[in-house]
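Chemist: no sequence on hand, only this structure:
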């Protein structure tokens, strides 16, 4: 009995090895779990559920097959695929969750989130995030022709990569106080997230009691999952 968590696969047609690794993970590991939680950035970019990219259909079909086999799959939006909507969710069988979700699992209360909201020292990113998460802005963007959206997304990714090269590494990691505030707000002693691409298991003091923050790795050269069971919480890297 175990539940699996993954994040930051950044699937795209240009990285077939990662896609193959994900398919292998679904067939080898996920199929035997109680549930699968994807904590954002499943895709490198998402410009709307109407994008006919074949990779999207391939991934939807693979996830749908798991659902039909009895494995529930849940999804929290990341900063790359926050526009993923109900149409793709239905096609893939995934259930969309709020950006901060508390899960009661094997006697633990665990806060799940993508992790970008914890990087509060990166004020430029947080300002950008507030803009693009505005429902009106999203509605206007999705009303544009797909070819325009694809061009805009390409330009935004290029600008983001250039900006990140100039930022100190420290401000792109989580803020410790933001972590504690989120855990206290939700009344939990466990947190699982991705986004930072810095896989680790952290212990912290929370009001004189021990708490834990577990960070998923990105799927660049190997896979990364967190396996939660009644006995343990494990951060597991694995080859594609």
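Modeler: Now that the structure is in, tell me what you want to look at. Note that the coordinates shown come from a computational prediction; the quantities given were computed from them, not determined experimentally.
Chemist: okay, CA-based contacts and neighbour counts for the rest of this
Modeler: Noted.
Chemist: show me what counts as buried in the helix or strand harbouring residue 19.
Modeler: Following DSSP states H and E, one finds residue 19 within helix 16-28. Buried residues in helix 16-28, defined by neighbour count with 16 or more other Cα atoms under 10 Å: 17-19, 21-23, 25-26.
Chemist: which helix or strand lies directly C-terminal to that helix?
Modeler: Per DSSP H and E, the first helix or strand lying C-terminal to helix 16-28 is strand 35-38.
Chemist: report the distance from that following strand to the chain centre.
Modeler: 10 Å (Cα atoms, centre = their mean, to the nearest Å).
Chemist: can you name every helix or strand that it contacts?
Modeler: Here strand 35-38 touches strand 2-6, strand 73-75, going by 3 or more Cα pairs under 8 Å, 6 or more residues apart in numbering; DSSP states H and E.
Chemist: what does the helix holding residue 19 contact?
Modeler: Identification of contacts with helix 16-28 by Cα atoms under 8 Å, 6 or more residues apart in numbering yields 9, 11-12, 62, 66, 219-221, 223, 239-240.
Chemist: now list the buried members of those residues.
Modeler: Among these, those classed as buried by 16+ other Cα under 10 Å are 9, 11-12, 62, 66, 219, 223, 240.
Chemist: make a markdown table out of the residues you listed and add secondary structure and distance to residue 77.
Modeler: Converted to a markdown table, the buried ones among the contacts of helix 16-28 look like this (DSSP: H, G, I helix; E, B strand; the rest coil; distance: Cα to Cα, whole Å):
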| residue | secondary structure | distance to residue 77 |
| --- | --- | --- |
| 9 | coil | 13 |
| 11 | strand | 14 |
| 12 | coil | 16 |
| 62 | helix | 19 |
| 66 | helix | 20 |
| 219 | coil | 17 |
| 223 | strand | 19 |
| 240 | coil | 23 |
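Chemist: quickly find the element holding residue 147.
Modeler: Per DSSP H and E: helix 146-165 holds residue 147.
Chemist: in addition, the following structure is provided for comparison:
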């Protein structure tokens, strides 16, 4: 069994999400061959040198799962693209490039966070190119901590305001971008997060696009076995390690 998740947006102000994630690790991830985290794992990340006790606790939880045999892979999202080697070492996880080709259930599958597919959102794509520039990344990592905190807060607020003002089709993936990247990598299945619109989209030519859900109101994960790719939900626990598994509505 292989598990995939994305868009948990973990932070101290949402202990319900944290509790659900810890329950997920205990009940499912510890029994999995591999766990893939496809971006926006944290609500914000301003650098490995600024890790909080909360973020250290999440790294420790992942480390415990990894030491029991589960391989953990982490991909950057648009909120946590500054996660670096130190966190990965503490969490015992491997950083994945976006996009990445992996073998799931005997099939080559393309994994992405998904934000680079939102090509109709021109202002965001321009900002993404700037922020992911290696020189800009170097400068960001070496800014004073308070400056990074202020910049992160400003970017989060502007992102929320901008997203509310944009049409749904602008903030979703562009079908032509999806077709192009799947053709480029010669895959039948694309899995991504970012849009917070979980679904399995059946495309032409027997292709499919699986969108992982965000963890705002419930947990979402994709469970992959040799027989099936199943998108599942996980209710937020009333206590730290209690959860209810269910299939999403059709």
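Modeler: Received it, and whenever you're ready, just let me know what you need. All values derive from a computational prediction rather than experimental measurement.
Chemist: contacting residues for the residue nearest the centre of the first structure?
Modeler: With distances taken as Cα atoms, centre = their mean, residue 40 lies nearest the centre of the first structure, 1.8 Å away. Taking Cα under 8 Å, 6+ apart as the contact definition, residue 40 of the first structure lies against 7-8, 75-82, 114, 194-195.
Chemist: can you map out the strands along the second structure?
Modeler: Secondary structure of the second structure (DSSP state E): strands located at 2-5, 34-38, 71-75, 94-96, 100-104, 107-111, 189-192, 199-202, 208-211, 219-224, 229-234, 245-246.
Chemist: which stretch of the first structure lines up against the last one?
Modeler: When strand 245-246 of the second structure is aligned against the first structure using TM-score structural alignment, it corresponds to no residues at all.
Chemist: and residue 78 of the first structure, how far from residue 107 of the first structure?
Modeler: 27 Å (Cα to Cα, to the nearest Å).
Chemist: ends of stretch 165-184 of the first structure, how far apart?
Modeler: One end of stretch 165-184 of the first structure to the other measures 33 Å (Cα to Cα).
Chemist: I misspoke; the intended subject was stretch 223-240 of the first structure.
Modeler: One end of stretch 223-240 of the first structure to the other measures 6 Å (Cα to Cα).
Chemist: okay, buried residues for that stretch please.
Modeler: By 16+ other Cα under 10 Å, the buried positions in stretch 223-240 of the first structure come out as 223-229, 233, 235, 237, 240.
Chemist: now for the residues you listed: which two are most distant?
Modeler: In those, the most distant members under the criterion Cα to Cα are 229 and 240, with 23.0 Å between them.
Chemist: still on that earlier bit, the helix holding residue 147 of the first structure: average distance to aligned residues in the second structure?
Modeler: Mean deviation of helix 146-165 of the first structure relative to the second structure after superposition (mean Cα distance after the TM-score superposition for the first structure): 0.9 Å.
Chemist: isn't residue 163 of the second structure up against residue 172?
Modeler: No: using Cα atoms under 8 Å, residue 163 of the second structure is not in contact with residue 172; the gap is 10.6 Å.
Chemist: in space, what's closest to residue 86 of the second structure - neighbours in sequence excluded?
Modeler: residue 48 (6.1 Å; Cα to Cα, 6 or more residues apart in numbering).
Chemist: give me the number of residues near the one you found?
Modeler: Look at residue 48 of the second structure: counted by other Cα atoms under 10 Å, it has 16 neighbours.
Chemist: now residue 66 of the second structure
Modeler: 20.
Chemist: repeat for residue 77 of the second structure
Modeler: By the criterion of other Cα under 10 Å, residue 77 of the second structure has 28 neighbours.
Chemist: what does the one 5 residues further on give?
Modeler: The number of residues packed near residue 82 of the second structure is 20, by other Cα under 10 Å.
Chemist: who's in contact with it?
Modeler: If a contact means Cα under 8 Å, 6+ apart, then residue 82 of the second structure has 45-48, 76, 137, 141 as its contacts.
Chemist: what is the burial count for the aligned partner of residue 65 of the first structure in the second structure?
Modeler: Counting by TM-score structural alignment, residue 65 of the first structure corresponds to residue 64 in the second structure. As a burial measure, residue 64 of the second structure scores 17 neighbours (other Cα under 10 Å).
Chemist: now residue 64 of the second structure: how far from residue 9 of the second structure?
Modeler: Per Cα to Cα, residue 64 of the second structure is found 21 Å from residue 9 of the second structure.
Chemist: over to residue 34 of the second structure?
Modeler: Distance, residue 34 of the second structure to residue 9 of the second structure, using Cα to Cα: 21 Å.
Chemist: cool, and residue 126 of the second structure?
Modeler: According to Cα to Cα, residue 126 of the second structure and residue 9 of the second structure sit 23 Å apart.
Chemist: check residue 245 of the second structure too.
Modeler: The gap separating residue 245 of the second structure from residue 9 of the second structure is 21 Å, by Cα to Cα.
Chemist: between the two, which one's more packed in?
Modeler: Taking other Cα under 10 Å, residue 245 of the second structure and residue 9 do not tie; residue 9 has more neighbours (20 against 13).
Chemist: many thanks, we can stop here.
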